[in-house]
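>>> Sequence below, structure please.
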Amino acid sequence: MDHDYFGSVDFMFFGGLLLLSSLIGIFSACQGKNEQTTENYYFGNRRMSPIPVGLSLGVSFISAVTVIGGPVESYLFGAVLSWMSVGFAIGLAFTSVYFVPLVYRLNISSIYEYLEMRFDRRVRVFCSSLTVLQMVFYMGVCIYVPALALSAVTPLEMKWTIILTSLVCTFYTSLGGFKAVVWTDSLQAAIMFIGSLALCIQGTILVGGSSKVWNAAIRGGRLNVFKVSFDPTVRISILHCIIGQSVMTMALTCSNQAMVQRIMSCRSQTIARRALFFCLVPVSVISTLAVGNGLVMYAYYENCDPLLSHIINKPDQMIPKMMTKAFFEVPGLAGIFVAAACSGTLSTVSSGINSLSVVIVEDFATLLKKSLSPKQKLWGGRLCGAFLGCLVTLIAFIAGSLGSTVIQIASSLIGGFGGPIFGIFVSGIFIPRTTAKGALVGLTVSTIMSLWVISGSAVYKGNPAKQNYLNRSISNCSIDVTLPPIDWNVTTLSPTFETTVNETIATHDERPLIADTLYSISYFYVCMFGAAVSIAVASFVSILSGPNNPKDIDPLLFVPLVDNKRLPAKIRKFFRFGVPEYEEYEHVAVKNDDLLLRTDVA
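Down below sits the predicted model:
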């Protein structure tokens, strides 16, 4: 296979990214050699500034899934995807108001410590286990995506691109710890922006200018930014992007160790809130560029859809295919874009490995040996990082055989595991009557139901009538002789995209009712579904088995929905749902201790 169009300049840009990331890891390790503590390795001594932390949060949200998968969603379903930025903003506002004060007053290392304080150890270990599963599979998908792009434009086979990406990421994360992760994230945020912008500009030039892109988008119905639907089985609409994405953002920032670890690395609540606000900048900019690249890609493929014409077999090969044409005569740009996709992966995987190391050491290793020294925890975290890097590499090889776009796969993973966990956090923080037994049953039932829905969706592919694929054409397909032939099957483990020229849609009689209802729920709502089931079942079981007395709940573990001191005392008391103020709780605790002491003396 001839890959001359990925030249020495492209390799220089791509190799430079990997080299710089590795050097940052080495520099962070050398700089912190006199501070070999778990606080420094996992939290940067909790003295990080808001801008690098905000950039790190942002690129962890984005990942290569957005850089390559986002344009595909926009190409297939239109610009309505741009409303996701509003969902991000709402979710981050929720986290800033309700969650940041909670984690700062508790000063914990693993966010799942809260669940043991509020419920019991069983709930903590269960949630930690689900998080490990969720993040390992999600990181595997993230590694697969840039490997797909890289193997399409370089002589490297996919297996070697996966191994190379995983190796570099695991190396600098395990060696440099949290500071290496945050500072490489800042570098990678800049590269992701430059790469996405380069594709947008060069792609626009390729199709003949911005007016050609705009007119093609109008003809193809891609400017559907005001598409509204209240039907949860419709794949995408404004409400899906705003409501569904806001809940996914809440779940990620409130109950995922990778995100919470960044929040807790700041000096104070104020700085953590600034970091969350700043996080919205890279998320919004790069997400908007992804939608724009989808419109550019439609203008390029308007009369010859590569999926319907069988030029490619997977929708996520569309960006690499267009990239080889757009950057053919501009040395270096292909390398920059591949580096951008790879940057998203390095960011997501490095933060995931670092945070899961905390979870494994704090939530599992301490169960086996309670008296672990700081040095043992530090080296245990590094060994966990190396092991997780190998495991994620294995998952990346499997990811190519999954039958959906990467955006759908990633969102389903977040929803299937993250939704139930988020529901338990909501129950613990806002609903004082929820018991440990209720939380455990709610978490179990909601996880089973969420995975059941995801599995059913994978089998039946959703309701064909409500997927709302926009019009595509093969009316002007011709063989492109300007480029060396590309064997796209090299990057494909199986032809999984279900839409072809002679698309066959199962009739209503051939599909069970549940396939067009519950199994067809939009991937935007999977997280909300899991959280809702978790909260409902936990509350119901708590009522049946005997709810908590709110007066016995530690106020430090509770967050009232409304707690503005300017409001009347009666309103504030109502929203505490019976949980006393901290001063009242301390007074009652002192009286009870005094009573127990006098009883013992008597």
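>>> switch to C-alpha atoms for all contacts and neighbour counts from now on
Fine.
>>> OK, contacts around the nearest residue to L378 once chain neighbours are set aside?
Excluding the flanking residues, the one nearest L378 by CA to CA, 6 or more residues apart in numbering is T38, at 5.6 Å. Going by CA atoms under 8 Å, 6 or more residues apart in numbering, T38 touches 374-375, 377-378.
>>> To check against the first, give me the structure of this:
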Amino acid sequence: MSSSETGEVASFTVVDYIVFSLVLVISAIIGIYYGFKDGGQQTTQTFLMGDRSMRFVPVGFSLLASWMSAIALLGTPAECYSFGTEFWVVVFSYPLMTMISAHCYVPVFYRLRLTSVYEYLELRFSIWVRVIGTSAFIIYMVMYMSVVLYAPALALNAVTGLSLYGSIAGIGLVCTFYTSLGGLKAVIWTDVFQSCIMFVGLLTIVIQAAVALDGFGNIWEINKQNGRINTWDFSVDPRNRHTVWNLIIGGTFTWLGTYGCNQASVQRYLSCPTLKDAQMSLYINLPLITILISLTMMCGLVIFAVYADCDPIKAGYITSADQLLPYYVMDKLGFINGLAGIFVAAIFSGALSTVSSGLNSLAAVTLEDVIKPIQRSKNTRFLSDTKATLVTKVLACAYGIMAICLAFAASKLGPVLQVALSLLGVVGGPLLGVFSLGLFFPCSNKWGGLVGLLSGFAMCIWISVGTYFNPPTNPALPTSTEGCYETQNVTYTTWQPITLTDTIVTEEPDPVFADLYHVSYIWYSAIGCLTVVIIGLITSFITGRTDPKDVNPKLISPVVETVCCCIPESFKKYARCGVEYDYEEGGEDYLSDEYHDDQKHPNGKLEFHEDNV
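Purely as a prediction, here's the structure:
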């Protein structure tokens, strides 16, 4: 019997605990294996870059696991249950993001062979732009990891009754262990394993539900009758939470900030042996991320079809929409020994993969953008490679502990999906903007980069703080409790999605600013990016724009050469905005250029090798 009939759900069995424990043990074993293979992680190139020998298939899976983890597994079904199928349109932003990232951003970072992507900001603009970009990434990544740690702990707490905070600590410690021991290779291969677990868990839920409810067509019809099939909203009002336009356009900006210029992603591209491998990893990721989001949306449709007459949230069986999927698994599938264990293992796998990626990238950024610049400024001798590797391992451990501590506060933020995407927009948007300013606008100068980046952060913070104190009204779609167990004895509460601001009520601001504060969170990244580019260009022209002839062509995106390969050379010259490329177009010399840290001029300019490899 289900909870609507008895008010109770099944609990974890011994088999579930065994299945769940096996996933954690296998993840740890992978870390131990790469921690000791071939003498262990003795160099920074091995620990941080995987010896630049990873192929595109595992890297593609790793990209998926890094950004579509427990947040997607818990938040997307909750989104579908509460608001319908609107969010599904976001999958149309993924092909755009993939093509732009693969051909406009990745080639520059790969050919420069930088360990930290934020070093580009110093090479293109100034040390201050690099410092601000690095600091923003560190703050953002630690906060993001804390949300990711909280999400699976919430799931485990809902289905097993184990301590929420004990679960957070357990996830964080296991992840920190194998990341600090096995380095990037361990992270990538555990990502592959954990991605497979996620797919197995979701497919099992969807297939079993389709069988139990006489086919997925019946599930779709129940949702349609209750107004949940509302995919195509073509409204152009930016205040609407989800529309076709903001999910495709705004979603493209949001995920470009993640896949195009985020350290965790770029570090994976740079672990590939060739540029083609790096680009192919994105194209492998494209169908994987589309299938994963579709499966999670289908899980949301399944949950609503099952609970159409008894909303577990209103009935008081659970306290948060993010608990819907684990609650459904225990309520309807708990009779299958081991299935709940597989599901919780899938949730944990998603969290482990994301946090491990974050720890590895944070260690790389701190070494390259904090420790080495400090040593350079003091004219002190750099750490030996062995000592530097040890430092990165200690840094990974320290960041893991920090994320665990901050995860204890994540429960106060709201629905995990919206919180995560909001963070991506507020921080990722301005960073995407400053990288785009440098890559696509040769006339921009250091002052444009600095003022533009600060303006982008100021704009996004202003909107997010204004939204905190003046939350938009986004009521969930109606639900019913008519079929609940002992409905006459239940005290119901009307649930609405928690935003970052639900508990604070203030007087209405000026209508103009109220409209700004009520702009959909999915636009944050686009707003931040465009603010940086526009203000950066204006500032550059006011302070004296850079002569494109003086810009090292290796720092400018080769998008003109890629997109305009068949057009006349005269038009190419015009499209290059005056940048004088000193390489044979499309030739191997450009593809094989390598930047080495010890080849930087005192004035910050670059020297390059022209050796073919």
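>>> Kindly provide the TM-score of these chains.
After superposition, the two chains reach a TM-score (TM-score structural alignment, normalised by the length of the first structure) of 0.89; 568 aligned residues with a CA RMSD of 2.7 Å.
>>> Scan the first structure for its longest helix.
Determined from DSSP state H, the single longest helix within the first structure is helix 158-207.
>>> moving C-terminal of that helix, what's the next helix or strand?
Using DSSP states H and E, the helix or strand that follows helix 158-207 of the first structure in sequence is helix 210-219.
>>> which residues of the first structure does stretch 125-145 of the second structure align to?
Per the alignment by TM-score structural alignment, stretch 125-145 of the second structure matches residues 119-139 in the first structure.
>>> rewinding a little: ok, average deviation of the longest helix of the first structure from the second structure?
Taken over the aligned residues, the distance from helix 158-207 of the first structure to the second structure averages 1.0 Å (mean CA distance after the TM-score superposition for the first structure).
>>> Next, the angle helix 210-219 makes with that helix.
Counting by axes from the mean of the first three to the mean of the last three CA atoms, to 10 degrees, helix 158-207 of the first structure lies at 100 degrees to helix 210-219.
>>> which secondary structure elements does the helix or strand where V537 of the first structure lies contact?
For V537 of the first structure, the host element (DSSP H and E) is helix 526-545. Identification of packing neighbours for helix 526-545 of the first structure by 3 or more CA pairs under 8 Å, 6 or more residues apart in numbering; DSSP states H and E yields helix 245-255, helix 419-430, helix 436-460.
>>> Mind reading off the mean deviation between that helix and the second structure?
Once fitted to the second structure, helix 526-545 of the first structure is off its aligned match by 1.0 Å on average (mean CA distance after the TM-score superposition for the first structure).
>>> which residue numbers in the second structure go with that helix?
Mapped onto the second structure using TM-score structural alignment, helix 526-545 of the first structure spans residues 524-543.
>>> how near is I139 of the second structure to R111 of the second structure?
Per CA to CA, to the nearest Å, I139 of the second structure is found 28 Å from R111 of the second structure.
>>> The residue nearest to L378 of the first structure maps to what in the second structure?
Per TM-score structural alignment, the equivalent position to T38 of the first structure in the second structure is T44.
>>> same thing with C254 of the first structure?
Mapped onto the second structure by TM-score structural alignment, C254 of the first structure lines up with G260.
>>> Check G69 of the first structure too.
Alignment note: G69 of the first structure maps to G75 in the second structure; criterion TM-score structural alignment.
>>> Its match contacts V419, doesn't it?
No. The criterion here is CA atoms under 8 Å, and G75 of the second structure misses it with V419 at 9.7 Å.
>>> the more surrounded of these two?
Just comparing G75 of the second structure and V419: by other CA atoms under 10 Å the higher neighbour count belongs to G75, 27 against 21.
>>> Just give the closest residue to I236 of the first structure, not the sequence neighbours.
Excluding its sequence neighbours, the residue lying closest to I236 of the first structure (CA to CA, 6+ apart) is S522, at 7.0 Å.
>>> quick one, what contacts the one you found?
The neighbours of S522 of the first structure, taking CA under 8 Å, 6+ apart as the test, are 232-236, 240.
>>> Counting neighbours, what do you get for the match of C254 of the first structure?
A total of 27 residues lie near G260 of the second structure under the criterion other CA under 10 Å.
>>> now do V182 of the first structure
V182 of the first structure: 25 surrounding residues under other CA under 10 Å.
>>> what does I29 of the second structure align to in the first structure?
Checking TM-score structural alignment: I29 of the second structure goes with L23.
>>> Could you do G425 of the second structure as well?
Per TM-score structural alignment, G425 of the second structure is aligned with G415.
>>> how many other residues sit next to the nearest residue to its match once chain neighbours are set aside?
Excluding the flanking residues, the one nearest G415 of the first structure by CA to CA, 6+ apart is C527, at 3.5 Å. Each residue near C527 of the first structure was counted by other CA under 10 Å, and the total is 30.
>>> Surely C527 of the first structure and G419 touch.
Yes. Counting by CA under 8 Å, C527 of the first structure does reach G419; the two are 4.2 Å apart.
>>> Overlap in contacts, those two.
Shared contacts of C527 of the first structure and G419 (CA under 8 Å, 6+ apart): 248, 251.
>>> Distance of the residue nearest to G415 of the first structure relative to K227 of the first structure?
Counting by CA to CA, the gap from C527 of the first structure to K227 of the first structure is 22 Å.
>>> that older thread, which among the contacts of T38 of the first structure end up buried?
Among the contacts of T38 of the first structure, those buried by neighbour count (16 or more other CA atoms under 10 Å) are 377-378.
>>> Among the contacts of T38 of the first structure, which one sits closest to Y114 of the first structure?
Nearest to Y114 of the first structure out of the contacts of T38 of the first structure is K377 (CA to CA; 19.9 Å).
>>> what does the closest one align to in the second structure?
Aligned counterpart of K377 of the first structure in the second structure: A388 (TM-score structural alignment).
>>> so what's its match closest to, chain neighbours aside?
In space, A388 of the second structure is closest to T44, 6.7 Å off (CA to CA, 6+ apart).
>>> Within the helices and strands, which one has the match of K377 of the first structure?
Secondary structure from DSSP H and E places A388 of the second structure in helix 385-407.
>>> Tell me the buried residues in that helix?
When burial is assessed from 16+ other CA under 10 Å, helix 385-407 of the second structure yields the following buried residues: 388-393, 395-397, 399-407.
>>> Of all residues in the second structure, which one is nearest the centre?
For the second structure, the residue nearest the mean C-alpha position is W67 (3.7 Å; CA atoms, centre = their mean).
>>> hang on, that one packs against T354?
Yes. At 6.3 Å, W67 of the second structure and T354 qualify as touching, with contact defined as CA under 8 Å.
>>> now for the host helix or strand of S422 of the second structure, which elements pack on it?
Taking DSSP H and E as the criterion, S422 of the second structure maps to helix 416-440. On a contact count with 3+ CA pairs under 8 Å, 6+ apart, helix 416-440 of the second structure meets helix 70-83, helix 119-124, helix 127-160, helix 251-259, helix 446-469, helix 524-543.
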